[in-house]
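**Student:** Please find the sequence and the predicted model below.
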Amino acid sequence: MEWKNYYLDVILVPLGLLLTFVYHAWLWYKVKTQPLATFIGVNATVRRQWISPILEDIDKKNILAVQTLRNMIMGSSLMATTSILLCAGLAAVLSSTYSIKKPVTDTVYGAHGEFTAALKFTITLTIFVFSFFLHTLSIRFMNQASLLMSAPLQPLSVLTESHLVEILDKGCVLNTIGNRIFYLALPLVLWTCGPLLVFLGFGVMVFVLYNLDFVCDKRSSNNNGKIKMNHEIV
């Protein structure tokens, strides 16, 4: 019976992770080939077009630029704070001998050993740490972009519009990856209640992300060939 419980954990949890990885690999391919069919590609295109008019009339639009970057920084700060708080909570559970590390009931499928419970919390804790790390890097690039945007652009200077676009793109990409890693950890929190809930959680998450990632207007896919991207979208 114990081997059967371990068998469910070994099969269902990696299968849910594989489902998520396959979806994001397909999403990355769509962003690279048909950027206007995804909200990530649309946001990247609009963001690059947004910087040029801001820099041309920075004296009148400086407040708009500062508020926009501040909102981005606040979003990354919120996710970083949430990740580190969850890390602290999971670390407290791991270091305690409280009964929360035991299964809720004996009827929950999956392995319930002490080593298995510690492994579940450790994997989830590690994922939240990576999410926190990526969001802090995103905040760094956002702060750098907000500082350089107000600096005067010189023809022979290293600071150019393309350099600002690259910095802002890095910050936004790190924020997106950090969010996706955070979403990856959410179904794993249900692992304490059994691997079946983890697999169902991954399935629901992929369904929700699909409806949020792709543009409903299919005409956008026909316009992808007409727009040439100046930089790669990661």
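**Tutor:** Nice, thanks for sending it over. Residues are numbered from 1 along each chain as shown.
**Student:** only C-alpha atoms for contact and neighbour calcs from this point on.
**Tutor:** Will do.
**Student:** Could you list every helix and strand in contact with the lengthiest helix in the chain?
**Tutor:** Longest helix in the chain by number of residues, with DSSP state H as the criterion: helix 58-95. Where contact means 3 or more Cα pairs under 8 Å, 6 or more residues apart in numbering; DSSP states H and E, helix 58-95 is packed against helix 39-56, helix 114-149, helix 161-189.
**Student:** and the angle for it with helix 114-149?
**Tutor:** Interaxial angle, helix 58-95 versus helix 114-149 (axes from the mean of the first three to the mean of the last three Cα atoms, to 10 degrees): 170 degrees.
**Student:** ok, back up a step: looking at the helices and strands packed on helix 58-95, which is closest to D9?
**Tutor:** With Cα to Cα, the closest approach to D9 among the helices and strands packed on helix 58-95 belongs to helix 114-149: 9.7 Å.
**Student:** just to revisit the earlier point, using CSV, lay out the helices and strands packed on helix 58-95 together with distance to Q67 and mean neighbour count.
**Tutor:** Below are the helices and strands packed on helix 58-95 laid out as CSV (distance: least, Cα to Cα, whole Å; neighbours: other Cα atoms under 10 Å):
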stretch, distance to Q67, mean neighbour count
helix 39-56, 12, 16
helix 114-149, 10, 19
helix 161-189, 14, 20
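**Student:** of all those, which lies closest to D217?
**Tutor:** Closest to D217 of those is helix 39-56 (Cα to Cα; 11.1 Å).
**Student:** Just list what that closest one packs against, helices and strands only.
**Tutor:** helix 58-95, helix 161-189, helix 195-213.
**Student:** before we go on, here's another structure to hold up against the first:
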Amino acid sequence: MGFEKKDLDVVLVPGGLLIMLVYHLQLLYRYLHKPHTTCMGFENFNKRFWVQAIMQGEKGNIGTCLGVISSNRSAATFLASVSLTLCSLIGAWISNNNNFFFESNLVYGDTWTSTLSIKYAVLLICFLLAFSCFIQSTQHFVHANYLISMPSPSIPLKNVEVAVIRGSDFWSVGLRALYFALNLLLWFFGPIPMFVCSIFMVLFLYYLDSNTMPLIEHEFDGRQV
């Protein structure tokens, strides 16, 4: 029995997902152990000192700070809405039996109905994960907004830092879920586009995630940290 085109899905799709998974595992390792080599770690480093400067600065700067938090919250809310809308569209698409294009010979790969159902399911999971992460990001930014705007000066600085950093982390995870969803979306057009997209996606993300800039020294109360 020879190698058929439907067998490409068995080889290329797990291979593409494995490439993405291995890259993100090494990115997670760098983020936890060498955060200054990643853009997320570099940004979180600056966000911690941004929070410290706002909380220890003059009360007149609170308005600017709340504006920044509000912008992040609005962006997370927008992407959560987009993810939920795409989930609804996929649900409507699944209920529609007119999938002639994806089941035709124009798609070089497995076009069985069961395989098509798997494609819909994994794509839906990615969008639901993205929606959940963006909602969590919004929640933490709202919490940070409350803490920063609270008139009491006894709010622990660490609490505000944790709220801002967690909001940013959930934002990043939500974006990663959308990146995976883009790969899986191309799977509808065959395993070859999906595998090629995985390779280019990893190269593109490596360029975006790598940081070569040195950590900036900040001054508070006349001392450098």
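**Tutor:** Cool, the structure landed. Owing to the predicted nature of the structure, the values given are computational and were not obtained by experimental measurement.
**Student:** returning to that earlier point: let's have the helices and strands packed on helix 58-95 of the first structure in CSV, adding distance to L8 of the first structure.
**Tutor:** Formatted as CSV, these follow (distance: least, Cα to Cα, whole Å):
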stretch, distance to L8 of the first structure
helix 39-56, 35
helix 114-149, 13
helix 161-189, 14
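**Student:** between the ones you listed, which gets nearest to P14 of the first structure?
**Tutor:** Counting by Cα to Cα, P14 of the first structure lies closest to helix 161-189 out of those; the figure is 10.9 Å.
**Student:** and that closest one, which stretch of the second structure?
**Tutor:** Aligned using TM-score structural alignment, helix 161-189 of the first structure spans residues 157-185 in the second structure.
**Student:** Contact partners for the spatially most central residue of the second structure?
**Tutor:** The centre of the second structure sits closest to L175, judged by Cα atoms, centre = their mean, with a distance of 2.1 Å. Applying Cα atoms under 8 Å, 6 or more residues apart in numbering to L175 of the second structure gives the contacts A130.
**Student:** Quick check: it vs S114 of the second structure, distance?
**Tutor:** 28 Å (Cα to Cα, to the nearest Å).
**Student:** Same check on I90 of the second structure?
**Tutor:** I90 of the second structure sits 16 Å away from S114 of the second structure, going by Cα to Cα.
**Student:** List the contacts of the nearest residue to V13 of the second structure once chain neighbours are set aside.
**Tutor:** Nearest residue to V13 of the second structure in three dimensions, chain neighbours excluded: P191, at 5.8 Å (Cα to Cα, 6 or more residues apart in numbering). For P191 of the second structure, the contacting residues are 8-9, 12-13, 108-109, by Cα under 8 Å, 6+ apart.
**Student:** In helices, which of those residues fall?
**Tutor:** Under the assignment DSSP H, the contacts of P191 of the second structure contribute 8-9, 12-13 to helices.
**Student:** JSON lines for these, including distance to S104 of the second structure?
**Tutor:** As requested, these are arranged in JSON lines below (distance: Cα to Cα, whole Å):
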{"residue": "L8", "distance to S104 of the second structure": "16"}
{"residue": "D9", "distance to S104 of the second structure": "15"}
{"residue": "L12", "distance to S104 of the second structure": "20"}
{"residue": "V13", "distance to S104 of the second structure": "19"}
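**Student:** Let me have the residues you listed in TSV, adding distance to A76 of the second structure and neighbour count as columns.
**Tutor:** Shown next, in TSV, are those (distance: Cα to Cα, whole Å; neighbours: other Cα atoms under 10 Å):
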residue	distance to A76 of the second structure	neighbour count
L8	37	17
D9	34	21
L12	33	19
V13	30	21
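**Student:** just those now: which is nearest T64 of the second structure?
**Tutor:** V13 (46.5 Å).
**Student:** Show me what the closest one aligns to in the first structure.
**Tutor:** Here V13 of the second structure is matched to V13 in the first structure, going by TM-score structural alignment.
**Student:** which residues does its match contact?
**Tutor:** Shown in contact with V13 of the first structure (Cα under 8 Å, 6+ apart): 195-196, 198-199.
**Student:** try 10 Å
**Tutor:** By Cα atoms under 10 Å, 6 or more residues apart in numbering, the residues touching V13 of the first structure are 19, 187-188, 191, 194-200, 202.
**Student:** same question, D9 of the second structure
**Tutor:** Listed by Cα under 10 Å, 6+ apart, the contact set of D9 of the second structure reads 15, 108-111, 115, 187, 190-192, 194-195.
**Student:** same question, L90 of the first structure
**Tutor:** Applying Cα under 10 Å, 6+ apart, we find L90 of the first structure in contact with 84, 121-122, 124-125, 128, 189.
**Student:** Apply 8 Å and report the result again.
**Tutor:** 121, 125.
**Student:** Just say helix, strand or coil for the nearest residue to H112 of the first structure once chain neighbours are set aside.
**Tutor:** Sequence neighbours aside, P103 is the residue nearest to H112 of the first structure in space, at 6.2 Å (criterion: Cα to Cα, 6+ apart). Classification of P103 of the first structure by DSSP: H, G, I helix; E, B strand; the rest coil places it in coil.
**Student:** doesn't P153 of the second structure fall inside a helix?
**Tutor:** No. Remark: P153 of the second structure does not belong to a helix; assigned using three-state DSSP, it is coil.
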